[in-house]
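Engineer: Task: produce atomic coordinates for the following.
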Amino acid sequence: MVVASLSTTVTSMDSRFTSVDCQTSAAPSPAPSPPPSASSSSNSTFWSNVVALLDALPSAASPTGFASLSRGNGTDRAFLCGICRGDSTRGDCARTSETPRRGILSRCNSSSRRAAIWYDDDSTVTYPAAMFCFISYADTNASTAYEQRYRSEMYNMGDARDKGAFENTYYTLMMRLAARIVNGSGGATAPSNLPVAPMFATGEAVFDPAVPNGTIYGLVQCMMDRTAEE
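Structural biologist: Got it, this is the predicted structure:
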């Protein structure tokens, strides 16, 4: 059993839908070395490993839209993963991962033993929709449980006329998309010139045909190194 407690979480968001979560203390397995003092924070071996991984991420992630990297040894070892929206082109993935890479470097520091950033470039192109990228680093490779701690929630304050129909349609749609990811059938409707990554699916469902915006559009994506059970 792993018991973890977060002492400080700093979250910020800018106009381009960038949300950063820098976590300064946790109890992963194996436990990290104590956070460095302020005087040595810029020279932290762990942080140097994080910076090197972030520098390597855009080129590593662009071929498949996903990368899982590590660097260092012992308690200074850093683990990093990054994923682009599954219907992004290679160029879009490399470009879209560059901005959040710089963002996490500017907003977190060596006292953050783990962090995550979501990035949406607020694109206005018709398809694909706004490019999206997620990057996280940590001092443990046991990432599945810890990624559940990173959340970026945005709310639409508008009300659906038929809330029951909306909720039922939403859950049915998202369960269907999740099932497509698990069984490998995908389901993303991308133009033929765009590769669609595994463990990625999109779809839509009508919850109220009587209103102009009565359609729900869904997207589900998993890290590409996950098993079907995960």
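Engineer: all contacts plus neighbour counts: C-alpha atoms, from now on.
Structural biologist: Fine.
Engineer: who's in contact with Ala60?
Structural biologist: Phe66, Ala67 (C-alpha atoms under 8 Å, 6 or more residues apart in numbering).
Engineer: Now the second one, please; I'll put the structures next to each other:
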Amino acid sequence: MAPACALTTVAILAALLFFVLLLLSRTMELRFTTSYAMVDCAPPPAPDDGAAAFRGTLLPLLAALPAAAAPTGFASLKSDGGGAFARGLCLGDPAPRDCLACLAAAAKKLTGCGASRRAGVWRSEGCFMAYADSNTSSAHEDGFRDVVSFGEEVYPAVISVDDGTLPSIPNCFDTRALVALARSLSGRGAGNSSGARVVTDAAALSSNATGKTAVTLRAQCARDRAAAAECARCLGDSARGVRACGWVLDGEHERVADVVGYHCFLRIETSVPPRPVAKYVKQPVVLALCAAMLLVLVVTAVIACVRKKRGTGNVAAVAAASGQQTNAAAN
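Structural biologist: Predicted coordinates:
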């Protein structure tokens, strides 16, 4: 029985140690990722006698566009009579099958825009599709910007003690620095198939960033409207549309913001390095709590083993006494 009790105690201690390590590491952090499909259906002209004819030429374009764009990540199609135009863009450099799947889902969204003559859809998987009745930009397209904040909200599973002091949370980007960095992406390949990506330290974009927060900017401009100056202007306008504050640049939190538009896409995201276990083991409160839990489990296991051993001994004694009485009766 002693070996069994020892093995039980060791198993409990190993399980507790594993749990503590998970608790103190990033494995136990809770992450919530939000997906989206942002659809913009421009108001249809009224009256529109040619709405049915336009839709009849548009639907075949939307059906053909995903397969046309998947191999290279971009395609622009027009109907035979030139009455309808459509283009699709996959962000970054995805596999053709992923690009195809994303654009096919986007095409289904656009079919719901009814009689609208211009519309666009952006999907968080990384693609954009739009259609129009002209190959030139409209004022609505030029001015359209929408910011989608989502991504990973990190809640560290770490015990802390409130010492009564108000936290000082570095929160804001320097908008001018952010705009300048976004504009610079136009010269780093934002018009290419793979788009542009740059990583910088948060301290380069904020006067009060702490910790080791990294900021990643990803950008891509539509290839048929990707002149460097136009791309830079679009990305700069997108960066201005992002809320400068609320980023919590303390090395403990992560944020993502997508700025979608008809001519360019900009993603800003913050990330933090994996949190070392030793950082929290040094905290006396956490260390004392872990030690207390270990002690309680060890004492509980020992008491259970002793009680079980005593119970087994009592059963054996009763059995021996019963055997002696039986033998005496037989004699």
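Engineer: And Met223 of structure 1? What does it align with in structure 2?
Structural biologist: Aligning on TM-score structural alignment places Met223 of structure 1 opposite Ala222 in structure 2.
Engineer: Please give the number of neighbouring residues around that match.
Structural biologist: 25 (other C-alpha atoms under 10 Å).
Engineer: From Gly81 of structure 2, how far out is it?
Structural biologist: According to C-alpha to C-alpha, to the nearest Å, Ala222 of structure 2 and Gly81 of structure 2 sit 24 Å apart.
Engineer: And for Pro3 of structure 2?
Structural biologist: On the measure of C-alpha to C-alpha, Pro3 of structure 2 and Gly81 of structure 2 end up 86 Å apart.
Engineer: how about stretch 235-251 of structure 2, aligned to which bit of structure 1?
Structural biologist: Against structure 1, stretch 235-251 of structure 2 falls on no residues (TM-score structural alignment).
Engineer: Would you map the helices across the stretch 51-200 of structure 2?
Structural biologist: For the stretch 51-200 of structure 2, the helices defined by DSSP state H, counting those that start in this stretch occupy 51-69, 96-110, 139-143, 175-184.
Engineer: So which of those helices is nearest Phe128 of structure 2?
Structural biologist: Closest of the helices of the stretch 51-200 of structure 2 to Phe128 of structure 2 is helix 96-110, at 7.2 Å (criterion: C-alpha to C-alpha).
Engineer: Residue range in structure 1 corresponding to that closest one, please.
Structural biologist: On the basis of TM-score structural alignment, helix 96-110 of structure 2 is assigned to residues 90-104 in structure 1.
Engineer: do stretch 287-298 of structure 2 as well
Structural biologist: Taking TM-score structural alignment, stretch 287-298 of structure 2 hits no residues over in structure 1.
Engineer: Name the residues of that stretch that come out as buried.
Structural biologist: Residues of stretch 287-298 of structure 2 classed as buried: Cys290, Leu294, Val298 (neighbour count, 16 or more other C-alpha atoms under 10 Å).
Engineer: and if you look at stretch 165-180 of structure 1?
Structural biologist: Result for stretch 165-180 of structure 1 [16+ other C-alpha under 10 Å]: buried residues Phe166, Thr169, Tyr170, Leu173, Met174, Arg176, Leu177, Ala178, Ala179, Arg180.
Engineer: now these as JSON lines including distance to Arg16 of structure 1?
Structural biologist: Shown next, in JSON lines, are the buried residues of stretch 165-180 of structure 1 (distance: C-alpha to C-alpha, whole Å):
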{"residue": "Phe166", "distance to Arg16 of structure 1": "28"}
{"residue": "Thr169", "distance to Arg16 of structure 1": "29"}
{"residue": "Tyr170", "distance to Arg16 of structure 1": "26"}
{"residue": "Leu173", "distance to Arg16 of structure 1": "27"}
{"residue": "Met174", "distance to Arg16 of structure 1": "25"}
{"residue": "Arg176", "distance to Arg16 of structure 1": "30"}
{"residue": "Leu177", "distance to Arg16 of structure 1": "27"}
{"residue": "Ala178", "distance to Arg16 of structure 1": "27"}
{"residue": "Ala179", "distance to Arg16 of structure 1": "31"}
{"residue": "Arg180", "distance to Arg16 of structure 1": "30"}
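Engineer: which one of those residues is nearest Asp55 of structure 1?
Structural biologist: Using C-alpha to C-alpha, Ala178 comes nearest to Asp55 of structure 1 of the buried residues of stretch 165-180 of structure 1, at 32.0 Å.
Engineer: wait, isn't that closest one in contact with Leu219?
Structural biologist: No: when contacts are counted by C-alpha atoms under 8 Å, Ala178 of structure 1 is not listed as touching Leu219 (9.1 Å).
Engineer: intersection of neighbour lists for those two?
Structural biologist: Joint contacts of Ala178 of structure 1 and Leu219 (C-alpha under 8 Å, 6+ apart) are Ala201.
Engineer: Centre-most residue in structure 1?
Structural biologist: Phe134 (2.8 Å; C-alpha atoms, centre = their mean).
Engineer: Relative to Ser12 of structure 1, how far out is it?
Structural biologist: In terms of C-alpha to C-alpha, Phe134 of structure 1 sits 15 Å off from Ser12 of structure 1.
Engineer: re the thing from before, residue in structure 2 matching the residue nearest to the centre of structure 1?
Structural biologist: Correspondence of Phe134 of structure 1 to structure 2, assessed by TM-score structural alignment: Phe128.
Engineer: now that match: how far from Ala222 of structure 2?
Structural biologist: 9 Å.
Engineer: so what sits against both of those two?
Structural biologist: Contacts common to Phe128 of structure 2 and Ala222, judged by C-alpha under 8 Å, 6+ apart, are Leu89.
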